[in-house]
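# got a sequence here, can you build the structure:
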Amino acid sequence: MGKHAVEANFDGLVGPTHNYAGLSWGNVASKSNVHSVSNPREAALQGLAKMKLLADRGYVQGILPPHERPHIPTLRSLGFSGTDTQVLERAAKTSPSILAAVSSASSMWTANAATVSPSADTSDHRVHFTPANLSAKFHRSIEHTVTGRALKAIFADEGYFTHHPALPSVSHFGDEGAANHTRLCGRYGEPGVELFVFGQVAFNEQAPAPKKYPARQTLEASEAIARLHGLKSENVVFAQQNPAAIDSGVFHNDVIAVGNGSTLFYHDMAFLDEEKVLADIRSRLTGAELEAVRVSADEVPLEDAVASYLFNSQLLNTPDGMLLAVPGECREVASVSRYLDELVKAGGPITAVEVFDVKQSMRNGGGPACLRLRVVLDDDELKAMHRGVLLTDPLYDRLTTWVEAHYRDQLSQEDLGDPMLLEEVRKALDELTGILGLGSIYDFQL
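Purely as a prediction, here's the structure:
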């Protein structure tokens, strides 16, 4: 029998430049709210409230810090020069689209931060982390350096944790992290099945691929991470996402499927070869039988699944079965709300549904599942990690006060060029690393 282990959720704290720039082609929600005025303070407080609710129920809840935005080093690398203020002003005047990209607060969606393999699955019995290169989108491709620093600061003990650099930042190895990866198992501390979902085979132009929107994750990237993490072939399944789903706005697999324990909750349009994917999982899963909860297009049309982010929800263990934590939008779409009522009555593994208000995140294209990175840790690993980022009542109070002191309640695209905003962000983040005990992880601190 494996060691006792828990699945910790590490949510991304929403950054002070949370704004609606509509930067992600293929993310329908992001595009539909482009250039609206955002409320960074409300977004951060909504995220903290979600974390607090789960921490209060006994789940291990950690925090990943936001990134420095606007990111002046990236602007300098693109030829903008002078003082930091001059760099910002010149970018705002001549290249507002680039300024918007380097001001994105998309690091809040930590499902994209990295791929994590627990020690029960890896050959060296350590927890492995690979930050996602996010090469499909410029505004996200600049994240992995600081993400890697934050993960190393939190999981520093080399006796328990192994950190890999991001894969080469080219389309052939496009990697979107845990948004296209989930783990199924009997118990968290026992070997499981790591399900890697890809959108295309980069080195085979004849392979099926979406036609309208880009496939962000490649098979080649998923295979590379499995090798780096020392995963055995009998513990890995590679599955192709349905290209038609990607072309309908399902830019990541976590928009159409979510798994926890031995339960896989998914739409019938999720996979290109559904039967093979399920058979492969069943043949590899030990210690439990796969419980596949399939939602048909007749029950929930694909466009309703995308609009509501039904599957971009969190599946959480409770003493009475699994809780499905959904965004409020799921109760605003008739077919989805009706399905959820029937799901609870069905007597399956999902026994409860609870609504979370993450509207500020949803308007930018991310639901509850986007906001968290899942890390399975046994008791020794939990003790070995830096515990200053684990949410407690005092930390929640400090962070709430911190947000209210430093975040604006309105932010427009025009505000991104304000030198005062950069000063506010750096002051806030410098204070935050002290609160969380992370040391120097930002470029302006080094």
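
# from here on, just use CA atoms for contacts and neighbour counts.
Noted.

# identify the residues contacting the closest residue in space to residue 76 that isn't next to it in sequence.
Of all residues not flanking residue 76 in the chain, residue 87 sits nearest, at 7.2 Å (CA to CA, 6 or more residues apart in numbering). With contact set as CA atoms under 8 Å, 6 or more residues apart in numbering, residue 87 has these partners: 72, 75, 76, 80, 81.

# farthest-apart pair in those, please.
72 and 81 (9.8 Å; CA to CA).

# re the thing from before, figure out how far the helix or strand containing the residue nearest to residue 76 is from the centre of its chain.
Secondary structure assignment for residue 87, by DSSP states H and E: helix 84-94. Distance, stretch centre to chain centre, for helix 84-94: 31 Å (CA atoms, centre = their mean, to the nearest Å).

# and stretch 398-407, by the same measure?
The answer for stretch 398-407 is 23 Å, by CA atoms, centre = their mean.

# same deal with stretch 273-292?
For stretch 273-292, the distance to the chain centre is 24 Å (CA atoms, centre = their mean).

# how about that stretch: buried residues?
Using 16 or more other CA atoms under 10 Å as the burial criterion, the residues of stretch 273-292 that qualify are 274, 277, 278, 280, 281, 282, 284, 285, 286, 290, 291, 292.

# got a list of what residue 120 touches?
By CA under 8 Å, 6+ apart, residue 120 lies in contact with 2, 126, 189, 190, 191, 192.

# could you also give me the structure for this next sequence, so I can compare it with the first?
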Amino acid sequence: MTAFEVNFDGLIGPSHNYGGLSDGNLASATHAGAVSNPREAALQGLEKMRMMLRSGLVQGVLPPLPRPNFDFLVSAGFGGTDAQIIESAARVAPHLLKAAYSASSMWTANAATVSPSADSADGRLHFTTANLSTMLHRSIEHPDTTATLISLFDNEDHFAVHSALPMHPDFADEGAANHVRLCAEHGAAGVELFVFGRLAGESTLGFPARQSRLASESVIRGHALASNRSVLLRQSVDAIDSGAFHNDVVCVGALDTLFFHELAFDDTKAALAAIRQAADGLFELKPVMVADAEVPISDAIRSYLFNSQLVQMPGEDRLVLIAPTETQEMESTRVFCEKMVSGNGPIGRVEYVDVRQSMHNGGGPACLRLRVVMTEAEINACHQGVLLDEEAIDELQDVVTATYRDRLAPSDLADPKFADECRAAREQLLAVLDLESLA
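Have a look, this model is predicted:
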């Protein structure tokens, strides 16, 4: 069956700021407290979407979540008017106010885990919203994310949207950032890789291992996936402690190609053997491993070489890597990419994009998108307002230019007027996308 890989990018919200909220995310920690530029961030993201659209791909968008999250602040004991809640939180618990304003839903790779209809026993496209329970600021996203996904995929004949797993450490789930699907072609049955950092009940030293094996197993069951086509792999402690807080910081895959760092997995030899066994009869795996001697894992993480989109462009025989400009600016990763594309391997071209505002908070091109393999019937059945064309991108950019600030410091979150700005901006964005029901 013919199917298309649709990239649903997160539209960066007006409260994009450098709060330094993410333990284990080196970029987030490095830029904590710096002044951000929400307008530039959103425009950079929209230009990346435009580039993908002009390449002949189907491009979608997910709107920002409502910020600040007043329900979260009220549950933390703050009351009164909106202005009073913000003023009290800013005075008493500024870290909670930063969490309530977090724009981290822009990284839609963490929105959900997605399994296409070709893989599921019931022939439907499945979504499980990530609970993101490890980090406070992200744990508040899932109710609004689920509501968004239901609005976009509101057709039970084609789609199944599952709520987040239980909010317990044993079920810690970070979504598609720890998930890779491999296949011969998008519409064919494939192999789904689920990468976890720890077992249920297991304690780890160093940076937190955010994905549990139990969470991945639960998603496999919920999506009705074949056990012999689902592979559970353990992420290496070296990768996590080096700053690979999600597997997509050290690994990305598309079609039959897996592009990964030597230190990505706990046991690389066993991981590749398990994938090949699961892929038997479907496709022949093409692994592209980057040796630590060529690109030290510290360089891979700082440049976000692997947090790139690996895509099949129309009319091109080899895959294209959509990498951040930081990959081009770092010598070891630039040299590796030049060597890689000059060979005859499965990746034939690297396209560099500027998403620097996102990168400063620890998110590259791959973080900004949720990959959804869809048949033509499924594309027609989803909410059409979020499938972009040039005119829609222009309209979204006009709203961003008119309503977003070009300078935002963490201290600005204490201004109650900023909450009104965020609400007004989001309402205008939702109007462009025909999603006023989410306002």
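
# care to give me the TM-score?
Remark: TM-score between the superposed chains equals 0.98 [TM-score structural alignment, normalised by the length of structure 2]; 436 aligned residues with a CA RMSD of 0.9 Å.

# sort out for me which of the buried residues of stretch 273-292 of structure 1 are in helices.
Among the buried residues of stretch 273-292 of structure 1, the members found in helices (DSSP state H) are 274, 277, 278, 280, 281, 282, 284.

# so how far is residue 127 of structure 1 from the alignment partner in structure 1 of residue 155 of structure 2?
Counting by TM-score structural alignment, residue 155 of structure 2 corresponds to residue 157 in structure 1. Separation of residue 157 of structure 1 from residue 127 of structure 1 (CA to CA, to the nearest Å) stands at 10 Å.

# of these two, who's got more company?
Shown here are residue 157 of structure 1 and residue 127; by other CA atoms under 10 Å, residue 127 has more neighbours (25 against 14).

# and that one? What does it align with in structure 2?
By TM-score structural alignment, residue 127 of structure 1 lines up with residue 125.

# A helix includes residue 216 of structure 2, no?
Yes - the assignment for residue 216 of structure 2, made by DSSP: H, G, I helix; E, B strand; the rest coil, places it in a helix.

# excluding sequence neighbours, find me the nearest residue to residue 232 of structure 2.
Residue 232 of structure 2's closest residue in space is residue 194 (CA to CA, 6+ apart), at 4.9 Å.

# ok, the residue most central in space within structure 2 - contacts?
Nearest residue to the geometric centre of structure 2 (CA atoms, centre = their mean): residue 109, 1.6 Å. Applying CA under 8 Å, 6+ apart to residue 109 of structure 2 gives the contacts 175, 176, 177, 366, 367, 368, 369, 370, 371.

# which of those residues fall in strands?
369, 370, 371 (DSSP state E).

# need these in TSV (columns: distance to residue 333 of structure 2 and neighbour count).
Output for those, formatted as TSV (distance: CA to CA, whole Å; neighbours: other CA atoms under 10 Å):
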residue	distance to residue 333 of structure 2	neighbour count
369	22	29
370	25	27
371	25	26
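
# need those in CSV with distance to residue 263 of structure 2, can you?
Shown next, in CSV, are these (distance: CA to CA, whole Å):
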residue, distance to residue 263 of structure 2
369, 24
370, 24
371, 24
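
# ok, back up a step: please list all residues in contact with the residue nearest to residue 232 of structure 2.
Residue 194 of structure 2 neighbours (CA under 8 Å, 6+ apart): 178, 179, 180, 216, 230, 231, 232, 233.

# which non-adjacent residue is nearest the aligned partner of the fifth one in structure 1?
Which is residue 230 of structure 2. Using TM-score structural alignment, the equivalent of residue 230 of structure 2 in structure 1 is residue 236. Counting by CA to CA, 6+ apart, residue 194 is the residue found nearest to residue 236 of structure 1 once chain neighbours are left out, at 4.9 Å.

# count the residues that sit near the aligned partner of the one you found in structure 2.
Superposed on structure 2 with TM-score structural alignment, residue 194 of structure 1 falls opposite residue 192. Residue 192 of structure 2 has 26 neighbouring residues, counting by other CA under 10 Å.

# so which helix or strand takes in the aligned partner of residue 215 of structure 1 in structure 2?
If you follow residue 215 of structure 1 across to structure 2 using TM-score structural alignment, you land on residue 209. Under the criterion DSSP H and E, no helix or strand holds residue 209 of structure 2.

# the residue nearest to residue 209 of structure 2 when sequence neighbours are not counted: neighbour count?
In space, and not counting its chain neighbours, residue 209 of structure 2 is closest to residue 197: 4.8 Å by CA to CA, 6+ apart. Residues near residue 197 of structure 2, counting by other CA under 10 Å, number 27.

# what about residue 197 of structure 2, distance to residue 172 of structure 2?
For residue 197 of structure 2, the distance to residue 172 of structure 2 - CA to CA - is 10 Å.

# please enumerate the shared neighbours of the two.
210, 211, 212.

# surely the first one is in contact with residue 244?
This points to residue 210 of structure 2. No - counting by CA atoms under 8 Å, residue 210 of structure 2 does not reach residue 244; the two are 10.3 Å apart.

# so the two - more neighbours on which side?
Taking other CA under 10 Å, residue 210 of structure 2 and residue 244 do not tie; residue 244 has more neighbours (28 against 23).
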